[in-house]
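> Curious how this folds, go ahead:
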Amino acid sequence: MAPADTGDDGIRCRLDELLAERGMTLTRLSELVGVSVVNLSVLKNDRARAIRFSTLQAICDALDCEVGELLVRAQR
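Modelled structure (predicted):
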């Protein structure tokens, strides 16, 4: 199966871990970045197929992190 068919594109989102480290809820992050909880949940659960740079920047600003801390290469 091709990576697109399995949903495994080699990138993993660490949003859940970063939220836990900062004691922040998905709802609070949603308020800070102006993105719905549903859309953040899709990202958090590695089901997102794309992300806008502006959204990525807003999430990183709210979590005080770098892109490389949020999005990492998945272990194969």
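> okay, CA-based contacts and neighbour counts for the rest of this
Fine.
> Go through this structure and flag its longest helix.
What stands out as the longest helix in the chain, according to DSSP state H, is helix 53-63.
> Would you do the same for the sequence below? I want to compare the two.
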Amino acid sequence: MVCHLDAVLADRGLTLTELSRRTGITLANLSVLKTNKARAIRFSTLTGICEALDTSPAELFSIATQDGDLV
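From the prediction side, this is the model:
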């Protein structure tokens, strides 16, 4: 899985700090997602991010093949 949080934030003209303020999710947790170091995400966290960014999980995540290509 590849997280595109940085691109979605850029498209919306928002910072990680603003997203944290809107969602109540810590900067540390959002940073882990943004840098693709997260191993899991709670549905409540995903829902909060999607609502704050007016987006869907499909825009936030994609699947990468073993050679790195996005599906």
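> Need the TM-score from the superposition.
Their TM-score after superposition, calculated using TM-score structural alignment, normalised by the length of structure 2, is reported as 0.89; 66 aligned residues with a CA RMSD of 0.9 Å.
> The longest helix of structure 1 against structure 2, how far on average?
Average distance, helix 53-63 of structure 1 versus aligned residues of structure 2 after superposition (mean CA distance after the TM-score superposition for structure 1): 0.3 Å.
> Would you check the span in structure 2 matched by that helix?
Counting by TM-score structural alignment, helix 53-63 of structure 1 pairs with residues 43-53 of structure 2.
> buried sites along the matching stretch?
For stretch 43-53 of structure 2, a neighbour-count test (16 or more other CA atoms under 10 Å) marks 48-50, 53 as buried.
> cool, and stretch 1-20 of structure 2?
By 16+ other CA under 10 Å, the buried positions in stretch 1-20 of structure 2 come out as 2-6, 8-9, 16, 19-20.
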